[in-house]
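**Q** Quick check, what structure comes out for this input:
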Amino acid sequence: MLVWIDAVQCGRVPKIFGLTLVERHLQALKRSLPRPARIVVDLGADGQKPRIDSSLDEAFAIEWRQVPGDFSARLQRFLAETQGEAVLLLDGATLPDARLHASLTALAASVAVLAPKEDERAAMIRLDADRLPGLTIDAADLPSLATKLQAAGVVRPYQQEEFNGFIRKLRRTIPYYMFRVETADKAAKVEKFMFWSNYKGSTDFFTRYVYPPFVWISVGPLARARVHPNAVTIFSIILALGAIPIWAVGETWSFWTGFAMAYGMSVLDSVDGKLARLTFTDSRLGNFLDHGLDMVHPPFWYLSWAYGLGLATLGWGSTLGLATILVMAFYVIDRLILKVYPSFFQRAFHTHSKLDGRMRTFIARRNITLPMFIAGYVLGYAVEAFYLIVAWQILTAAYHGVRTFWILVIDRAHLKNRRPTDVAAALKQVD
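**A** All right, here's what the predicted structure looks like:
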C-alpha cells in the first residue's frame, strides 16, 4: 500500500500533545500491519517539513515532496505513480482516531471514512488499485473528494459497525472519532477529549474522580517537552519502593513522608500511561515496568505499615502479625483469581457486566486502601484501619472468587458466545 498525506497546512495547524498532525499520522501508520511500502508527504509549494521522531524514518520510506499546484493537481500527480497499488489518502489538518489507520491498511475495499460529526469536514480515503485507472480528481480538499467519490459509487462509506472499538488495556469500547484541527481553541478541546478517552472504563474512585486534575496539568507539559513515559514510570517506582523503608520507621514524620511519596506515585501511575498513549511512546518495557510495579508493591506497602505500627515488637504471632500474613496472602490469591477470567474471554474481569465495573470502583486496591489507612492514622485508629483493610482484601478476593465461579461454572457464559458488557462512561464530545 502507498500513502499520500496532504500536508500543505503543516506548520500552520496546531500540535496535539506536542506532535504535528502529520507526525501523528506517521506514528499511527508505524503501528499498522502491514506497513505501507511508501509514504508521500505533500507539503505543497512552500510547506515546511515538521520535526519527526527518528524511528519513523527507519520504519518506512518517506518522501517529503515540495511541489506547486492545488489539491487536485498534486493528488493526480501522485495517483499517476501508484503502479497498481492500493492507496490511503490522508489530510494533514485532520486528527483521526489512530486505530483507523490500522483498520484501513488491513482492509480490502475502497472506502471513505467521514468524521462522525458532519461539521468537522474531515475524512480518510482508501482506494483499491482497480479504482485508480481513469480516476479524475476534481475537489478542493480531501473531505470534498470523499463526498464526491462516495456519491459516484467509487467508494462506500465506512461504518462504525465494522470498526472494532474495544480497547483491552482500557477495558472499554470507544467508537472511532475524527476532528479537523485548524485553531488553537479547537486543539485544546481535542486534547481534552483525547485525555478523557484514555481513561479506563472500569477503575477505582480516586483514579476516576480525584487524580485527573493533577494528571491533566502534568501530561501536557511533559508531552510538549517530549519526556518519555518510561522516565515518569522509573520515578514512580523510586517513590513507591522508597516509601517502604520510610513507613517502617514508625515515626510521625516517616508516615507522612511515605504518604506524600505514595500519592505522588499514584498520580504518576496515571500520568505515564496517558503520556505513552497520547504521544505514541508506549513500549513493552514501559508496560512491564508499569504493570509490574502495580502488581508487586501493594503487599510490601502493607508489610511496611505493619512494621511502622509495631510488628517488629509485637511479633508475627500477634494479632497484627496474623493480620499482616492474611492481607499479603489474600492479595496474592485475589490476583491469581483475576487471571482466570481473561483466559476465557481475552479481556479483564471487570468488563463482564456493569456490576463488575461498579465493583472495581471501591474493591481493595492501592488507591482505596491507602486513603483508608491515612484516614485511620489521622483519627488515631491506624491499627484498626489496618484490620479493616485486611477484611476488605479478604472480601474482595471472596467476591472475585464467587463471581468467577458463577460466570464460568453456573452461568457458563464462556460457552454462550456472549459478549461482556462495556462499562465505559460516555465520552464528552468536542464542541
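
**Q** Every contact and neighbour count from this point should use C-alpha atoms.
**A** Fine.

**Q** Ala140 is in what secondary structure piece?
**A** Assigned by DSSP states H and E, Ala140 falls within no helix or strand.

**Q** From the chain's centroid, how far away is the top helix by length along the chain?
**A** Assignment by DSSP state H gives helix 252-278 as the longest helix of the chain. Distance, stretch centre to chain centre, for helix 252-278: 19 Å (CA atoms, centre = their mean, to the nearest Å).

**Q** counting contacts, what elements does it pack onto?
**A** Judged by 3 or more CA pairs under 8 Å, 6 or more residues apart in numbering; DSSP states H and E, helix 252-278 is in contact with helix 184-197, helix 212-224, helix 229-248.

**Q** burial of Thr82, as a residue count?
**A** 15 (other CA atoms under 10 Å).

**Q** My error: substitute Thr313 in the last question.
**A** Every residue meeting other CA under 10 Å relative to Thr313 is counted, giving 9.

**Q** Surely it is in a helix?
**A** Yes - applying DSSP: H, G, I helix; E, B strand; the rest coil, one finds Thr313 inside a helix.

**Q** separation between it and Val327?
**A** Thr313 sits 19 Å away from Val327, going by CA to CA, to the nearest Å.

**Q** go on, Ser32?
**A** Distance from Ser32 to Val327, by CA to CA: 44 Å.

**Q** between the two, which one's more packed in?
**A** Neighbour tally, Ser32 and Val327, criterion other CA under 10 Å: the higher count belongs to Val327, 23 against 19.

**Q** can you tell me how far the more buried one sits from His101?
**A** Relative to His101, and taking CA to CA, Val327 is found at 46 Å.

**Q** Then Leu379?
**A** 54 Å.

**Q** between these two, which one's more packed in?
**A** His101 (25 against 10).

**Q** give me the element the more buried one is part of.
**A** His101 belongs to helix 99-105, assigned by DSSP H and E.

**Q** Could I get the contacting residues of Ala413?
**A** Applying CA atoms under 8 Å, 6 or more residues apart in numbering to Ala413 gives the contacts Ile407.

**Q** make that Ser304, sorry
**A** Ile244, Pro245, Trp247, Ala248.

**Q** which one is it nearest to, not counting chain neighbours?
**A** Ala248 (4.8 Å; CA to CA, 6 or more residues apart in numbering).

**Q** Also Tyr331?
**A** Gln393 (6.5 Å).

**Q** just checking, what packs against the helix or strand that neighbour falls within?
**A** If you go by DSSP H and E, Gln393 is part of helix 382-405. On a contact count with 3+ CA pairs under 8 Å, 6+ apart, helix 382-405 meets helix 319-337, helix 366-379.

**Q** Let's see this one next, to set against the first:
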Amino acid sequence: MQKTTYILIIGGNRTTIWGLDGHERLERMIQSIKNVKLTEKTDDIPDNAPLLILNAHYLFDSRVLTALIALKDPMVLYSHDNQPAAVRTFGGQASHLLGVLVKPKNQRPEHILSGLPRYTLSELNIDFQQNLKKKDPPYILPITEDNRKRLEKELFSGSYKGVTDLVTKWLWPLPAFWCTHLCVRKGWKPNHVTLLSAVLALLAGIAFWYGFFAIGLIMGWMMTFLDTVDGKLARVTVTSSKFGDVLDHGLDIIHPPLWYLAWGIGLAGTLTPIGNLDLLIWLMFFGYIGGRLCEGAFQLWLAPFDMFIWRKADSFNRLITARRNPNLILLTYGWIIERPDVGLLLVVAWHLLSTAILLGRLIAGWRIWRQQGKLRSWLQDIDPARDRNILAVKIFTRAPIDPKRLQPAKF
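**A** Alright, predicted model coming up:
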C-alpha cells in the first residue's frame, strides 16, 4: 500500500499567472493527486512519512509533481538557475531542511542540501502526454512579474492538444487566448463556457432543422470556438471538474451527427431538397460510429495511446479526418456555393472515406501487434528541440521555452 506523501509549500510572491499566484496554483494542482496531504505545519508530519517541499517561486509542470511524488528516496530538484525548486525527504527532517530553504541563497548553508542526491528535470524520465496527444518537455519556470506574459503564453500553449484538427490547431489559438483572458478577468468558470456552448449547439441544430443554415452555421462555429476556450480555461486556471469533463466530452460525441441529421431534414424546405435522405443519414451514422469504434478498438486492444499518435501519417490524418470541425467546413462550403445539399453529401462521403482509412490503420496496427507484441507512438522517439527540422515535429510539437531567457526567481 502506497504511503501518503505530505506536501509543504514554501515561498511565493504576488505575481499571478492566469489569475493564480504560485502558492494557489500548487494547491489546486495537488488537490487532483491521489495519496497526498497538503500541510502547513511540520509538527503535523510523522517522522517517517514521505515529505515533498515545493517552492512556490516556480511554475511547476503537473507531470513534474507526479514524478516527484512517485519517487521513493530523498532528493533535491534544482531549477535551471541552480535553485532548489523541490526537496523530497522525510517528516523527521522537515524542520531542519525548512530552516535552510527559507534563507536567501547567499545565506544558505549549501553543505546541508549537498548531502541529498541532486536531480534535474532530465532525470525524472517524463514521457509524452497521451491525454493531450503531444510531447512537450517538462518545465519548472521562475515566477516573476517580468516573466508573467511569457509564462501565460507557455501555459496556454501547453494546454492545447498537439494532434488535433486544422481549425483548432491554426484558427482558434489567438482568439481563444484573448477570450480565455477575458474569462479570467470576469471570473467566468469553464463550466459557464461549456453550458453556453451546449446552448449554442442546441440552437444550431434547431436552425439547421428549419433550414436556417446561415444562422445555424454562425452558432455552430461559435460553439466550436467556445469548445476550445472551456478546455483551455480549465487547464490554465486548474479548475477542471468531473461534471465539466463529462458535459464537455459528452457534448462533443453526441451533437455532431444530430447536426447532420437536422441539416438533412432542413433541406426539405429549400430549393435543393435531397433524395434518399434516410439512406444518407444511415450511411452518415455508420461512418460516424464506425470511426469512433476503430479509434476505441485501437486503444483498447493494441496500444495504450490514441490511434492518431501512432505514426506521423496518423497525426496528419487527424488534421482533416471526419470530426466536427472539418465537416463544418464542408457544410459551410455547401452554403457558400448555395448548394447545402452538396454540403451534406460531402459530409457523408467524408465520413465513409475517413472510416475506411481508420479501419485500414486498425488492421495494420493489429498485424504489427501480432508480429512485435507492442506498438510505439512516433512521439516516443523524437525530441521536440533536437528534431525541429522534421515537418511532423514542427507541426505537432512545440519548441521548448528557454529558461535562460527568463528572469531568475527572486527570493
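
**Q** Could you look up the next helix or strand downstream of the longest helix of structure 1?
**A** helix 284-308.

**Q** how much does that next one stray from structure 2?
**A** When structure 2 is overlaid, helix 284-308 of structure 1 sits 1.1 Å from its aligned residues on average, using mean CA distance after the TM-score superposition for structure 1.

**Q** What range does that helix cover in structure 2?
**A** The alignment of helix 284-308 of structure 1 onto structure 2 (TM-score structural alignment) spans residues 242-266.

**Q** for stretch 98-105 of structure 1, same thing?
**A** Under TM-score structural alignment, the match for stretch 98-105 of structure 1 is residues 62-69.

**Q** Now tell me what touches that stretch from outside.
**A** Residues from elsewhere that reach stretch 62-69 of structure 2 (CA under 8 Å, 6+ apart): Thr5, Met29, Ile33, Leu52, Arg88, Leu121, Leu124, Ile126, Pro138, Tyr139, Ile140.

**Q** If we use 10 Å, what do you get?
**A** Around stretch 62-69 of structure 2, the neighbours that count as contacts under CA atoms under 10 Å, 6 or more residues apart in numbering are 4-7, 26, 29-30, 33-36, 50-52, 54, 70, 75-77, 86-88, 121, 124-129, 137-140.

**Q** Gly290 of structure 2 -> structure 1?
**A** Match for Gly290 of structure 2 (TM-score structural alignment): Ile333.

**Q** Test my guess that its match contacts Leu395.
**A** No - the criterion here is CA atoms under 10 Å, and Ile333 of structure 1 misses it with Leu395 at 11.6 Å.

**Q** anything in contact with each of these two?
**A** Joint contacts of Ile333 of structure 1 and Leu395 (CA under 10 Å, 6+ apart) are Gly401.

**Q** Make sure the residue nearest to Ser304 of structure 1 is actually in contact with Thr257.
**A** No - contact criterion CA under 10 Å: Ala248 of structure 1 and Thr257 do not qualify, at 11.4 Å.

**Q** tell me the contacts of Thr237 of structure 2?
**A** 17-20, 24-25, 28-29, 155-156, 180, 184, 189-190.

**Q** how near is the residue nearest to Ser304 of structure 1 to Leu278 of structure 1?
**A** 37 Å.

**Q** ditto for Leu26 of structure 1
**A** For Leu26 of structure 1, the distance to Leu278 of structure 1 - CA to CA - is 14 Å.

**Q** Kindly report the same for Phe17 of structure 1.
**A** From Phe17 of structure 1 to Leu278 of structure 1 the distance is 7 Å (CA to CA).

**Q** what's the overlap in contacts for these two?
**A** Arg24, Glu191, Met194, Phe195, Val219, Gly220, Ala223.

**Q** any idea which residue of structure 2 is furthest from its center?
**A** Leu271 (43.4 Å; CA atoms, centre = their mean).

**Q** Relative to structure 2, which residues correspond to stretch 355-363 of structure 1?
**A** The aligned range for stretch 355-363 of structure 1 is 313-321, by TM-score structural alignment.

**Q** tell me which residues of the matching stretch are tucked away?
**A** If you call a residue buried by 16 or more other CA atoms under 10 Å, then stretch 313-321 of structure 2 has these buried ones: Asp314, Ser315, Phe316, Asn317, Arg318, Leu319, Ile320, Thr321.

**Q** Now do the contacts for the fourth one.
**A** So that's Asn317 of structure 2. Residues near Asn317 of structure 2 by CA under 10 Å, 6+ apart: Val163, Thr164, Asp165, Phe308, Ile309, Arg311, Ser354, Ile357, Leu358.

**Q** For the fifth one, give me its contacts.
**A** Residues touching Ile309 of structure 2, when contacts are defined by CA under 10 Å, 6+ apart, comprise 130, 133-134, 162-163, 315-318, 376-380, 396.

**Q** Out of those residues, which end up buried?
**A** Neighbour counting over these (16+ other CA under 10 Å) leaves 130, 133-134, 162-163, 315-318, 377-379, 396 as the buried ones.

**Q** ok so, going back, out of the contacts of Ser304 of structure 1, which comes closest to Leu56 of structure 1?
**A** Ile244 (40.9 Å; CA to CA).

**Q** Report the spatially nearest residue to that closest one, omitting neighbours in sequence.
**A** Ser304 is the one closest to Ile244 of structure 1 (CA to CA, 6+ apart), at 5.5 Å.

**Q** Identify the residue of structure 2 aligned to Ala152 of structure 1.
**A** Taking TM-score structural alignment, Ala152 of structure 1 has Ser114 as its aligned residue in structure 2.

**Q** What's the separation between its match and Phe285 of structure 2?
**A** Counting by CA to CA, the gap from Ser114 of structure 2 to Phe285 of structure 2 is 63 Å.

**Q** Comparing the two, which residue is more hemmed in?
**A** When Ser114 of structure 2 and Phe285 are compared for neighbours, Phe285 comes out ahead with 19 against 11, by other CA under 10 Å.

**Q** residue contacts, the residue nearest to the more buried one when sequence neighbours are not counted?
**A** The spatial neighbour of Phe285 of structure 2 that comes closest, neighbours along the chain excluded (CA to CA, 6+ apart), is Pro257 at 6.7 Å. For Pro257 of structure 2, the contact set (CA under 10 Å, 6+ apart) comprises Trp263, Ile281, Met284, Phe285, Gly287, Tyr288, Ile289, Arg323, Arg324.

**Q** Just the buried ones from those residues?
**A** For the contacts of Pro257 of structure 2, buried by 16+ other CA under 10 Å: Trp263, Ile281, Met284, Phe285, Gly287, Tyr288, Arg323, Arg324.
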